[in-house]
Every structure is written in C-alpha cells, then in structure tokens.
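A.B. asks: The following block contains a protein sequence and its predicted model.
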Amino acid sequence: MMEQRILDIADHLLLIERELQVRGWWDEVSPSESALASTVPFAVDTLAFEQWLQWIFLPRMKLILEHGHPLPSASGILIMAETVFTDRPEESRELRRLLAAFDRLIAA
C-alpha cells in the first residue's frame, strides 16, 4: 500500500498545480527545450519561478512518485518562493502556504 506521506505529497502537487492555474500563472505553451535544459537551480536564468514549478518541478515530482524513486531529502522551495514573490505577497499567499507544506512533507 502507498505510504500516507506519498499520497499527501501527491495531493499537494495537485493543489500547487491548481493554485498556479487559479492565479493565471499556468502556461499553455511549453518553454523552449533550451530554457528547460537550464542547469541553474530553479532555472532562474531561463524560466520564471512559476514556469519552473509547472514545467520542471511538478513533472519531476510526479515521475518520482509514479516510479517509486527516492524522495528528495530536503526541499527549499519556500525560500525561493519568498524571494520571488516579495512584490506579490497577497497574490502568492496560498501558493507559498502550499509550498511551505510541501517542504515540511519532504523533510518529514
């Protein structure tokens, strides 16, 4: 049976996805392959943070869960989100709350 933590993480990924859509921060068109191939943390050189969440983080986490790969031992997504959204504290409140909960689930 799937561990409860895995199910909780999967739920959180869906909530993060939904929040990005609700905010209008969800792209219909994928960034270029070169943009997605960035090796810089959070692909800050080629993608907006929201794009990184949509095109790199969410698909990567879904693959990890679907294939039963080991989970990352730590997640610092909230720290990055706090930095990115300093100018949008109200708009990003729910997304940051979800990312904080995700960080806690990973650290568990």
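C.D. replies: Cool, the structure landed.

A.B. asks: use CA for all of it now, contacts and neighbours both
C.D. replies: Noted.

A.B. asks: Just want the most central residue of this structure.
C.D. replies: The residue lying closest to the centre of the chain (Cα atoms, centre = their mean) is L53, at 3.9 Å.

A.B. asks: Over to that residue. Which of the three states is it?
C.D. replies: Following DSSP: H, G, I helix; E, B strand; the rest coil, the label given to L53 is helix.

A.B. asks: Equivalent analysis for the one 3 residues further on, please.
C.D. replies: Per three-state DSSP, the secondary structure class of I56 is helix.

A.B. asks: Can you tell me how far it is from L47?
C.D. replies: If you measure I56 against L47 using Cα to Cα, to the nearest Å, the figure is 10 Å.

A.B. asks: for comparison:
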Amino acid sequence: MKQDMPLKVLLDELEQQLHEAQLWQETSPSPQLLASEQPFAIDTLEPQLWLQWIFLPRMRALIKAEQPLPKGFAITPYFEECWRQNSEYATLLVVIGQIDQEGA
C-alpha cells in the first residue's frame, strides 16, 4: 500500500531513535505486562516499552496485512508529559509527532 510508506518510514525512524536514546530493550516484558488493558499500558509498562512492544508491532502488522490504519490518534501529548524532564528525548518526540500527523 503506497500510502502507508511514509508511516512505515516513520516507524523505522522511531525504532532507530529508541536505539539511539538507549531505550530499546532486548528482552520482552512478560505476557502479563503486555496484556494491560489501560491506555499505553500505563499500569504495567514504561512509555518506551509500550512503543517498542505494543505500538510498533501492531502498526507494522497492520501495514504488512494491508489493513486500514487507525486515524485520528494523538499519542504525542502522553509522551510529552512522560518525558517533560528528559530533553534528550526531543528527537523521539518529533518523530512521534510526525506519526500523529500521518495518522490524522
């Protein structure tokens, strides 16, 4: 699906930025932690873990299966709040904002 290519590129960029910020975790959280029903798995995962283990895989699965992508989501405010004391994550926030714009 050609229209999904920009989002795919942004997802790859998000992964790269997580690596560069040393937020990428090699070991998956337990299935119980990943099974949270709260938005952003706020009760079980750190924000970057939600991106890595829930958001990225779900979005990539939708793209691969050529399924409709969610529209109108806005995840940037959550990450701005979580990382407001972490100026080193500014580049991550820019990429997350671009993902929000792509999904508008």
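C.D. replies: Here it is on my side, so go on. Keep in mind that what you see is a predicted model, and the values were worked out from it rather than measured.

A.B. asks: care to give me the TM-score?
C.D. replies: Taking TM-score structural alignment, normalised by the length of structure 2 as the basis, the two superposed chains have a TM-score of 0.97; 104 aligned residues with a Cα RMSD of 0.7 Å.

A.B. asks: The residue nearest to the centre of structure 1 pairs with which position in structure 2?
C.D. replies: Aligning on TM-score structural alignment places L53 of structure 1 opposite L51 in structure 2.

A.B. asks: Mind checking what helix or strand follows the longest helix anywhere in structure 2 in sequence?
C.D. replies: Secondary structure assigned by DSSP state H gives helix 5-20 as the longest helix of structure 2. Sequence-wise, the next helix or strand downstream of helix 5-20 of structure 2 (DSSP states H and E) is helix 31-34.

A.B. asks: mean shift of that next one relative to structure 1?
C.D. replies: In the superposition with structure 1, the average deviation recorded for helix 31-34 of structure 2 is 0.3 Å (mean Cα distance after the TM-score superposition for structure 1).

A.B. asks: Can you check which part of structure 1 that helix sits on?
C.D. replies: Going by TM-score structural alignment: helix 31-34 of structure 2 matches residues 33-36.

A.B. asks: again with stretch 91-102 of structure 2
C.D. replies: Under TM-score structural alignment, the match for stretch 91-102 of structure 2 is residues 94-105.

A.B. asks: got the buried residues for the matching stretch?
C.D. replies: E94, L95, R96, L98, L99, A100, A101, F102, D103, L105 (16 or more other Cα atoms under 10 Å).

A.B. asks: Over to stretch 12-29 of structure 2?
C.D. replies: L14, E15, Q17, L18, L23, W24.

A.B. asks: Need the counterpart of C82 of structure 2 in structure 1.
C.D. replies: Using TM-score structural alignment, C82 of structure 2 lines up with V84 in structure 1.

A.B. asks: so how far is L7 of structure 1 from the spatially closest residue to F42 of structure 1 that is not a sequence neighbour?
C.D. replies: Nearest-residue entry for F42 of structure 1: W52, 6.1 Å, with adjacent residues in sequence omitted and distances by Cα to Cα, 6 or more residues apart in numbering. Distance of W52 of structure 1 to L7 of structure 1, given as Cα to Cα: 23 Å.

A.B. asks: Which of the two has more residues huddled nearby?
C.D. replies: W52 (19 against 12; other Cα atoms under 10 Å).

A.B. asks: looking at it, the more buried one is touching A43, isn't it?
C.D. replies: Yes. Look at W52 of structure 1 against A43 with Cα atoms under 8 Å: they come within range, at 6.6 Å.
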